[in-house]
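Engineer: I'd like to go over a predicted model; first the sequence, then the structure.
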Amino acid sequence: MLESSALVNLLDAENSSLALHDGLVRLSGERQCEGELEVFLHQVWRRVLLDSWSLTESSVVCRQLGCGSVLNFYGSSSSSPEHSHECVTGFQCSGSEAHLGNCSSPQTLNCSSTQQLYITCLGRGSIRLVGSGGDCAGRLEVFHSGSWGTVCDDSWDIKDAHVVCRQLQCGVALSNQQVPAWFGPGSGHIWLDEVECEGNETSLWSCSSSGWGKHDCNHKEDVGVVCSEFKEVRLSEGCEGNVEVFYNGSWGNVCWNQMDRDTVSLICQELNCGRSGLLSASTPRLKSAPNWLDKVTCRPHDSSLWHCPSLAWGQNDCKGDEVATITCSEQKSHVSPQSYLTWSTFPHQRQSSVLLLF
């Protein structure tokens, strides 16, 4: 069961028969971020009815609970004797509210008069990977009781990391033998410890743990994960050299076919190496590495190399001396915020196993 610690604070409205004070919102289901929606009114948890409810109100609830965006909602006529016979309806939100209490005041109805409301949130927003400059690698943090906290490495293994990557839609996890990265200790709460997954779960909330806030850890034991969909770009000599990208657990080359001024400019800007550069072709520094990208043609409105059209990953028409080499117009003034996975010791063969970082 997931409930929000945010106060809902609905005041009496002129045309409303109910005021909501010191209210919590929760989803009562088997998994976190889904279930029957209830609000706490007058010291009693009360169901929210389907009448007049929409995706807009659902999105506010998912945001309030730290569960990302809404997947769907539906009604059910089931009832439970331990709940009050009073239910709630009439919430109207614009969609930008931080919590349901910022929406219009509700009305009460008898629970038997209509269907109760069930919501499923995507849940992506309830876990995150931070510290890498991307969404698919970093220190694992989970959202609980209104704040983000870390996960301890006790009992953590490859199967747990796979579930995290699956939940974040970031592919599979990569083994720590492949990617020697450290995202640093977190701060605040350590929310989970002794997490144990079978490996086939779609969400971390389906895995067992010692319970919220129960641990014997400190932050130097915070878990980090790198998923196969994490991508990085670098030039082999800082602000000049072969263009190399990290994908699916290994560094590879980028071919120069169809690369133009806009593409060169975007790469230099992403690496904090100026706004322009010179392009040439050369032999690869990474001799046995895959040619990950070819025919990359960035457009003026693209904000990242990963938004630019290209052939699919690993598909190329690249000869041995056609690896892109760029010399950017300026040297770095400070370390690029994305330069986290730039060790030359990575294996160059393509892999798709698992990663856990402690």
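Structural biologist: Yep, it's here.

Engineer: For the rest of this, base every contact and every neighbour count on C-alpha atoms.
Structural biologist: Noted.

Engineer: can you confirm residue 326 is in a strand?
Structural biologist: Yes. Counting by DSSP: H, G, I helix; E, B strand; the rest coil, residue 326 is part of a strand.

Engineer: How many neighbouring residues does it have?
Structural biologist: Counted with other C-alpha atoms under 10 Å, residues neighbouring residue 326 total 25.

Engineer: Tell me the spacing between it and residue 70.
Structural biologist: 43 Å (C-alpha to C-alpha, to the nearest Å).

Engineer: Find the nearest non-adjacent residue to residue 280, please.
Structural biologist: In space, residue 280 comes closest to residue 325 once its chain neighbours are excluded; the distance is 5.2 Å by C-alpha to C-alpha, 6 or more residues apart in numbering.

Engineer: tell me the contacts of that neighbour?
Structural biologist: 235, 240, 241, 242, 243, 256, 279, 280, 281, 282 (C-alpha atoms under 8 Å, 6 or more residues apart in numbering).

Engineer: Please compare the first structure with the one that follows:
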Amino acid sequence: MKPVKYILIAQLCCLCQGDPYVHLHAGGCKWTLRLPGNRSSDEVPLSSDSADPLAQRICQGLGCGGVYHVDKTGPAAPNATCFHDCSYKDHRLQNCSRTVGSDCTVITEAVCGHQALRLVGGPDRCAGRVELWRNGMWGTVCDDRWDLRDAGVACAQLGCGYALSVTGQGDGSFAPGRGPVHLDELNCTGQEGNLWACPAAQEEPDCGHKEDAGVICSEMRAIRLTGGLDRCSGKLEVHRNGSWGTVCDNCWNEGLASVVCSMLRCGATPLKVSQFVPALAHNGGTLWYYQCGPAERSLWQCREFANRTHLCAHSKASGVICGGTTTAAAAAAGVFISASPELLSAVTVCLLLLLLLIINTVLCCHYRRRHAFLFQQTRSGPRPRSGHSDNDYQGAVDLVKVTAAVQPQTDGQWS
């Protein structure tokens, strides 16, 4: 029993010394250092010359490539106890030496290379062309076998929800990238912490940048104007949580409309923000309400409320005609064209029916006039003569009534 007792005492001594451990964030390639037990919220000061080499060893030990970025601050205490000359194994720092001094630094967050991912070319950080960082360079992902499961790993890695749709094969959704193609023929299960953990082709990728993979995640934040005559006029719609909603027009004003126009690059001065004809209706999605101060330049910097009944009571949808629109005449007349797909379909059908009616009327009039002309020609023309007529007289004929005389009959004789 004594050997077991000594082992337990040794383990307790190690725990009391409190060597730091690596606390992993979502994805497994982002981490911070913490102290065990009740001291988990305490800082872990490191000597300034040992912080960067230690971060590199930890990222490589996690199988996450090299260090992409390290956030560091100074310790809160002026004379802190700094850890140095530590070894790393199994998510723990071991055999650390300690000194008291002022030349210390604290790693608040470290991001390894395999966790570094960005979406480029979209309206928001949660939509765009997929780019990964490796060996100091950003590169793209080939769209061979790229699907929603692969894209879902990327969205989760960025904290952008789930994948709504994927892009690729030069469909024009996002511009082609530059640099190397880092991954090809991904085959993720959807449970991986980052794209580097997914099975992929081992040979050198043979894709060009016309096949760069892209994704639109559910947390993409975007705005658009719909139902107008161009992209700079219409009903304001906001994309959040995978769907498009509208903005309540309670407290909607020129200041908010100016922010929207600027975000859409449609000029900073709105031409019209209210009293549209017909009134704008909500689309059945989320009802958004924004409170912006004079310093905000984006709706995403403003206070945001979703589906608050008391804020959106008796409201209509907000709309704007921006200064960069081509519908200035409509704005001056106070007319706004709000055309839903159903309305456009109905108008198209009506126009086709009207066109068929006009064509039918023209053809009917044409055939009636032609029939009348032929009938007139028939009545006014000479009668055709028959070559076998027995009454082809050339002169005047006096008709004399001839009556046959009845001869008297004699007895016994017949005429």
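Structural biologist: Nice, I can see it. Small disclaimer: the values here were computed from a predicted structure and weren't measured.

Engineer: Need the buried ones from the contacts of residue 325 of the first structure selected in PyMOL.
Structural biologist: This is the PyMOL syntax for the buried subset of the contacts of residue 325 of the first structure, where burial follows 16 or more other C-alpha atoms under 10 Å:
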select buried, resi 235+240+241+242+243+256+279+281+282
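
Engineer: Helices - which of the contacts of residue 325 of the first structure land there?
Structural biologist: Of these, none are assigned to helices by DSSP state H.

Engineer: farthest-separated two in the contacts of residue 325 of the first structure?
Structural biologist: Spanning the widest gap among the contacts of residue 325 of the first structure are 240 and 256, at 14.5 Å by C-alpha to C-alpha.

Engineer: Can you show me the strands along the stretch 51-200 of the second structure?
Structural biologist: According to DSSP state E, counting those that start in this stretch, the stretch 51-200 of the second structure carries its strands in the segments 67-73, 80-84, 87-89, 92-94, 97-101, 104-112, 117-121, 127-134, 137-141, 163-167, 181-183.

Engineer: can I get these in a markdown table with mean neighbour count and distance to residue 380 of the second structure?
Structural biologist: Listed next are those as a markdown table, based on neighbours: other C-alpha atoms under 10 Å; distance: least, C-alpha to C-alpha, whole Å:
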| stretch | mean neighbour count | distance to residue 380 of the second structure |
| --- | --- | --- |
| strand 67-73 | 17 | 102 |
| strand 80-84 | 22 | 123 |
| strand 87-89 | 15 | 117 |
| strand 92-94 | 18 | 117 |
| strand 97-101 | 14 | 127 |
| strand 104-112 | 22 | 102 |
| strand 117-121 | 20 | 81 |
| strand 127-134 | 24 | 81 |
| strand 137-141 | 22 | 86 |
| strand 163-167 | 21 | 76 |
| strand 181-183 | 22 | 89 |
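
Engineer: right, and those - which one's nearest residue 359 of the second structure?
Structural biologist: Of all these, it is strand 163-167 that lies closest to residue 359 of the second structure, at 45.4 Å by C-alpha to C-alpha.

Engineer: Now do the contacts for the closest residue to residue 67 of the first structure other than its chain neighbours.
Structural biologist: Excluding its sequence neighbours, the residue lying closest to residue 67 of the first structure (C-alpha to C-alpha, 6+ apart) is residue 123, at 4.2 Å. For residue 123 of the first structure, the contacting residues are 32, 33, 66, 67, 68, 69, 167, by C-alpha under 8 Å, 6+ apart.

Engineer: for residue 268 of the second structure, same thing?
Structural biologist: By C-alpha under 8 Å, 6+ apart, the residues touching residue 268 of the second structure are 258, 259, 261, 262, 322, 323.

Engineer: Of those, which is the nearest to residue 177 of the second structure?
Structural biologist: Nearest to residue 177 of the second structure out of the contacts of residue 268 of the second structure is residue 262 (C-alpha to C-alpha; 26.7 Å).

Engineer: Quick check: the aligned residue for the closest one in the first structure?
Structural biologist: Under the alignment (TM-score structural alignment), residue 262 of the second structure pairs with residue 269 in the first structure.

Engineer: how much space between the residue nearest to the spatial centre of the second structure and residue 71 of the second structure?
Structural biologist: By C-alpha atoms, centre = their mean, the second structure has its centre lying nearest to residue 216, at 5.7 Å. Here residue 216 of the second structure is placed at a distance of 29 Å from residue 71 of the second structure (C-alpha to C-alpha).

Engineer: on that earlier part again, if we ignore the residues flanking it in sequence, what's nearest the residue nearest to the centre of the second structure?
Structural biologist: Spatial nearest neighbour of residue 216 of the second structure, chain neighbours left out: residue 127 (4.4 Å); criterion: C-alpha to C-alpha, 6+ apart.

Engineer: mind checking what that neighbour lines up with in the first structure?
Structural biologist: Aligning on TM-score structural alignment places residue 127 of the second structure opposite residue 137 in the first structure.

Engineer: show me the contacts for the closest residue in space to residue 202 of the first structure that isn't next to it in sequence.
Structural biologist: In this structure, residue 202 of the first structure finds its nearest non-sequential neighbour in residue 167, 5.7 Å apart by C-alpha to C-alpha, 6+ apart. Residues near residue 167 of the first structure by C-alpha under 8 Å, 6+ apart: 123, 124, 202, 203, 204.
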